[in-house]
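S.K.: have a look; sequence and predicted model below, questions after that.
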Amino acid sequence: MSTKKSIDREQITISNITIDIVRKDIKNIHLAVYPPSGRVRIAAPLQVKDDAIRLFAISKLSWIRRNQRKFAEQERLPAREYKQRESHYFQGKRYLLRIHEADSPPRVVLRNKTYLDLYVRPGTPPEKRHEVMTRWYRTQLKKQIPPLIEKWEKIMEVCLNGWQIRQMKTRWGSCNPDQKQIRLNLELAKKPDTCLEYILVHEMVHLLERHHNDIFVAYMDKFLPNWRQLKVELNKLPVRHEEWGY
């Protein structure tokens, strides 16, 4: 998602649905329903009147409700306690965590198709176990990203100046077209590699088109024809227990 500064923010409520309104220097009205809670957001041009926005929202109520139901049915992962045989995901696959206490540096080993082995010192609390796992996820994601960037730079004929991994609570990725830099959510390490690639392509397309308009969609269709299917797959996967604003 491109980094575009919002001019104004407000809210309206229609049929018990609260809708965030963001006014921007754009040409068309854009509607989105975000996982996991089904938050609704309308981005509207500066000159569009309130009544026009309300009528637009009313016309889209059935679409909004349908997408909110999808997210309501999405599986939620409870808060991780980092204990024996707890479920953890890596590259879209579910693994059982095995805790090994030993007087040695902490590490994580992907043992086979079933187990993730976490080695920690005796008495290591859950928050420290979380830190070890987070470092491991970051390391794995750092290995996945460079080959994908190299691949898509050639296909799109663009060049990134840099990329970062962030623990983001509001989106899967972001792009700064002016600086030619992207950020990717650390949680993507837990998703299938095809979903990671979809988000990467999405953000890199913003180097060619800043806004989510017809030109942007045309680029996505050209470079990644199955991107809609991948988006659905990404949003069907289990999400963390906390509320997201993406």
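M.R.: Yes, it's here.
S.K.: please make it C-alpha for all contacts and neighbour counts, starting now.
M.R.: OK.
S.K.: so Ile99 is in contact with Arg121, correct?
M.R.: No: using C-alpha atoms under 8 Å as the test, Ile99 is too far from Arg121 to be in contact (10.0 Å).
S.K.: hold the first one in mind and look at this next one:
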Amino acid sequence: MDIKKLSLTKPWGVVEVAIERKKVKKVRLRVFPNRVIKLSVPLGVSDEWIDRYLISKTKWVEKSLYDFKSTEASELAPRIDSGVSTWILGRQIRIIVKQAQFYKIEQKEETVWIQSPAIGDKQALQKQFERWCQKQCKRYFQATVDRLYPIIAKHGIDKPTLQVRKMKTLWGSCSGRHSKINLNYYLYKAPPFCIDYVVLHELTHFLFPKHNQDFYEFLTVHMPDWQERKRILDYEIVKGLEY
């Protein structure tokens, strides 16, 4: 991967652009929330053409960098507006709001597109985004439970039902009596391997209600690196959740 230098105005100065030559038909320039800049170009494109193209995109790159700097992605509940970013499944995702005659939200790679006839109503946008996010995380969490449930199913445990709630002190909890798992709504911000850890942790409690030696031995057999996943969740992800 080649690196090109691009001169921007203050406060950015000279930035680096990672150049990827790939078997693609179209040129693609991307600016990520962590301020990494990547340009994908077809094989055979000359350095001179790339230099001219980057110079032509200077203003666009500056605007993208400014949009990401103007908001912090670590907010628990992001202020919904065009250009802000949030965490979804361990990735910083940019939110773009567009005026439309209908309500619709869809995610395409690193961007969530919100369409609404009431873009000036921040409270309505917030509720629209949270309803969408609630459905997305419930679907993802349920798929994770379904995938990991066979680990305890062979021990005669019925599949628990899933409830998603906003919690401020726990990533998850469970009730053996009601055969239910509760997962934190904000867990959807964490990487998938951390979500797997929380789900398996709660499933294991249906076999071993207490955090005793049997509990941790079972967890270690089925997820040997659970301690590292927990560390990432508690010391890296938790910073952005204001726990």
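M.R.: Happy to help now that I have it. Since this is a predicted model, take the numbers as computed values, not measurements.
S.K.: of Ile99 and Arg121 of structure 1, who's got more company?
M.R.: Under the criterion of other C-alpha atoms under 10 Å, the comparison of Ile99 of structure 1 against Arg121 puts Ile99 first, with 19 against 15.
S.K.: which of the three states applies to the residue mapped onto that one from structure 2?
M.R.: Alignment note (TM-score structural alignment): Ile99 of structure 1 maps to Val97 of structure 2. Secondary structure for Val97 of structure 2, judged by DSSP: H, G, I helix; E, B strand; the rest coil, is strand.
S.K.: check contacts around Val97 of structure 2.
M.R.: Counting by C-alpha atoms under 8 Å, 6 or more residues apart in numbering, Val97 of structure 2 touches 81-82, 113-116, 119.
S.K.: ditto for Gln181 of structure 1
M.R.: 160-163, 175.
S.K.: nearest residue to it in space, please, no chain neighbours.
M.R.: Leaving aside its sequence neighbours, Gln181 of structure 1 sits nearest to Gly162 (C-alpha to C-alpha, 6 or more residues apart in numbering; 4.8 Å).
S.K.: how near is the counterpart of Lys154 of structure 1 in structure 2 to His201 of structure 2?
M.R.: Superposed on structure 2 with TM-score structural alignment, Lys154 of structure 1 falls opposite Pro150. To His201 of structure 2, Pro150 of structure 2 is 14 Å away according to C-alpha to C-alpha, to the nearest Å.
S.K.: neighbour count winner among these two?
M.R.: Between Pro150 of structure 2 and His201, counting by other C-alpha under 10 Å, His201 is the more crowded of the two (21 against 14).
S.K.: that one: helix or strand, and which one exactly?
M.R.: helix 192-204 (DSSP states H and E).
S.K.: distance from that helix to the middle of the chain?
M.R.: Relative to its parent chain, helix 192-204 of structure 2 has a centroid offset of 16 Å by C-alpha atoms, centre = their mean, to the nearest Å.
S.K.: other SSEs contacting the helix or strand following it?
M.R.: The element immediately downstream of helix 192-204 of structure 2 (helix or strand, assigned by DSSP H and E) is helix 213-222. For helix 213-222 of structure 2, the elements it packs on are helix 192-204, judged by 3 or more C-alpha pairs under 8 Å, 6 or more residues apart in numbering; DSSP states H and E.
S.K.: the helix it packs on vs structure 1, average offset?
M.R.: On superposition with structure 1, the mean distance recorded for helix 192-204 of structure 2 (mean C-alpha distance after the TM-score superposition for structure 1) is 0.8 Å.
S.K.: please identify the buried residues of that helix?
M.R.: Using 16 or more other C-alpha atoms under 10 Å as the test for burial, helix 192-204 of structure 2 gives 192, 194-204.
S.K.: for structure 1, longest helix please?
M.R.: Assignment by DSSP state H gives helix 126-156 as the longest helix of structure 1.
S.K.: angle of that one against helix 214-223?
M.R.: With axes from the mean of the first three to the mean of the last three C-alpha atoms, to 10 degrees as the basis, helix 126-156 of structure 1 and helix 214-223 are set at 90 degrees to each other.
S.K.: could you pull out the helices for structure 1?
M.R.: 50-59, 61-72, 126-156, 193-205, 214-223, 227-236.
S.K.: done for today, thanks.
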